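*Asks:* with the sequence up front, the predicted model follows.
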Amino acid sequence: MKIYVDADACPVKDIVVKEGVKAGLPVILVTSFSHYSNEKQPEGVETIYVDTGADAADYRIMKLAEKGDIIITQDYGLASLGLPKGCNVLHHKGFAYSNENIDQLLQTRYLSAMARKGGKRTKGPKPFTDEDREKFKSIFLNALKKVSSNE
């Protein structure tokens, strides 16, 4: 079991690294070369760099992820690919993607894109808060417990 992070703009990498390492699970941060860093990661954490193309990180994660792995992403498209593969997919705002909510999330994304294409302005995401951080930590710890009890 591994933890994959769509890491380019992930505000909870620190939580994932700390708790993943503590749980003894490999953490793989997938990020574009434009976010290259010489920062040394703790033992058990690997950084994979990909091209800066729009979905390069998503494709790499899907190539590597297996049933039971945890994927952290804010990308609904990546989430929709991880769910049928049997991955536990979490959003950094503290909710789990599921077969029950993914269609609605994708539909909302599509409608917003069409509105923007038609010249309308849409609201962006709300700012990331300390409450979001705590919600994510809670759901992530629960996911870690769930996968460790299944091993």
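*Replies:* All right, it came through fine.

*Asks:* C-alpha from now on. contacts and neighbour counts both.
*Replies:* Fine.

*Asks:* what about the helices in this protein?
*Replies:* Under the criterion DSSP state H, the chain contains helices at 13-22, 56-64, 76-82, 102-117, 130-150.

*Asks:* separation between residue 49 and residue 32?
*Replies:* 5 Å (CA to CA, to the nearest Å).

*Asks:* same question for residue 138.
*Replies:* In terms of CA to CA, residue 138 sits 28 Å off from residue 32.

*Asks:* got another one to weigh against that:
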Amino acid sequence: MTRIIIDGDACPVTHSVIEMTTGTGIFVIIVRSFSHFSTTIQPDHVRTIYVDSGPEAVDYKIVQITKPNDIVITQDYGLASLLLNKVTMVLHHSGRHYTNENIDTLLAQRHASAQFRRSGGRTKGPSKFTSEDQSQFKMKLAEILKDYIDEE
């Protein structure tokens, strides 16, 4: 069975994923730290797992619970690199797939930016997530879900 696991602390597409998987038979797991605790009642096909607020606690939990048929949504390049050969697909909230072909470049860029910041430089943060980004993600996820729903 296919599951979608969301790195949920700051994921801007969580509600879209929940909405788009309703009635599909695809289970959604949101992994969050306790510092992002919510009392929102979720649909039956959604489960939230809370972990300690320590560094990378969410990432460790996601690595621990993933299975080969899972799809993981994360903006964390390091987590994505750990999962590429473990799960069916790793997806950024922009809709971009992480692949063995692009992950090394992404990690190298992240490392170079971190070194620059440590030496006193300033870098821009990620671009603001727009409604166009949301639409792009939803189109990509709909395309992916179609393939999985047809198979099941």
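*Replies:* Everything's here; your move. Given the structure is predicted, the values throughout are model-derived calculations rather than measurements.

*Asks:* closest to residue 40 of the first structure out of the helices of the first structure?
*Replies:* helix 13-22 (12.3 Å; CA to CA).

*Asks:* hmm, who's touching that closest one?
*Replies:* Residues outside helix 13-22 of the first structure that contact it (CA atoms under 8 Å, 6 or more residues apart in numbering) are 3, 5, 7, 26-27, 42-45, 137, 140-141, 144.

*Asks:* could you rerun that using 7 Å?
*Replies:* 26, 27, 44, 137 (CA atoms under 7 Å, 6 or more residues apart in numbering).

*Asks:* equivalent analysis for stretch 127-145 of the first structure, please.
*Replies:* Here stretch 127-145 of the first structure makes contact (CA under 7 Å, 6+ apart) with 15, 92, 93, 94, 95.

*Asks:* surely the second one meets residue 12?
*Replies:* Looking back up the chat, that one is residue 92 of the first structure. Yes - using CA atoms under 7 Å, residue 92 of the first structure is in contact with residue 12, at 6.4 Å.

*Asks:* neighbour-wise, which of those two wins?
*Replies:* Counted by other CA atoms under 10 Å, residue 92 of the first structure and residue 12 do not tie: residue 92 has more neighbours, with 23 against 18.

*Asks:* distance of that one from residue 15 of the first structure?
*Replies:* According to CA to CA, residue 92 of the first structure and residue 15 of the first structure sit 10 Å apart.

*Asks:* so what sits against both of these two?
*Replies:* By CA under 7 Å, 6+ apart, no residue touches both residue 92 of the first structure and residue 15.

*Asks:* can you report how many residues neighbour the residue nearest to residue 44 of the first structure when sequence neighbours are not counted?
*Replies:* Nearest non-adjacent residue to residue 44 of the first structure, counting by CA to CA, 6 or more residues apart in numbering: residue 26, 5.0 Å away. As a burial measure, residue 26 of the first structure scores 17 neighbours (other CA under 10 Å).

*Asks:* I'd say residue 26 of the first structure and residue 43 touch.
*Replies:* No - assessed by CA under 7 Å, residue 26 of the first structure is found out of contact with residue 43, at 8.8 Å.

*Asks:* my read: residue 71 of the first structure touches residue 3, true?
*Replies:* Yes - using CA under 7 Å, residue 71 of the first structure is in contact with residue 3, at 5.9 Å.

*Asks:* which residue in the second structure lines up with residue 73 of the first structure?
*Replies:* Residue mapping for residue 73 of the first structure onto the second structure gives residue 74, with TM-score structural alignment as the criterion.

*Asks:* distance between the ends of stretch 44-63 of the first structure?
*Replies:* Stretch 44-63 of the first structure end-to-end distance (CA to CA) = 20 Å.

*Asks:* ok, residues contacting that stretch?
*Replies:* By CA under 7 Å, 6+ apart, the list of residues contacting stretch 44-63 of the first structure from outside reads 4, 6, 21, 26-34, 78, 82.

*Asks:* swap in stretch 66-76 of the second structure?
*Replies:* Contacts for stretch 66-76 of the second structure (CA under 7 Å, 6+ apart): 1-7, 80, 86-93.

*Asks:* what's the span of it from first residue to last?
*Replies:* End residues of stretch 66-76 of the second structure are separated by 16 Å (CA to CA).
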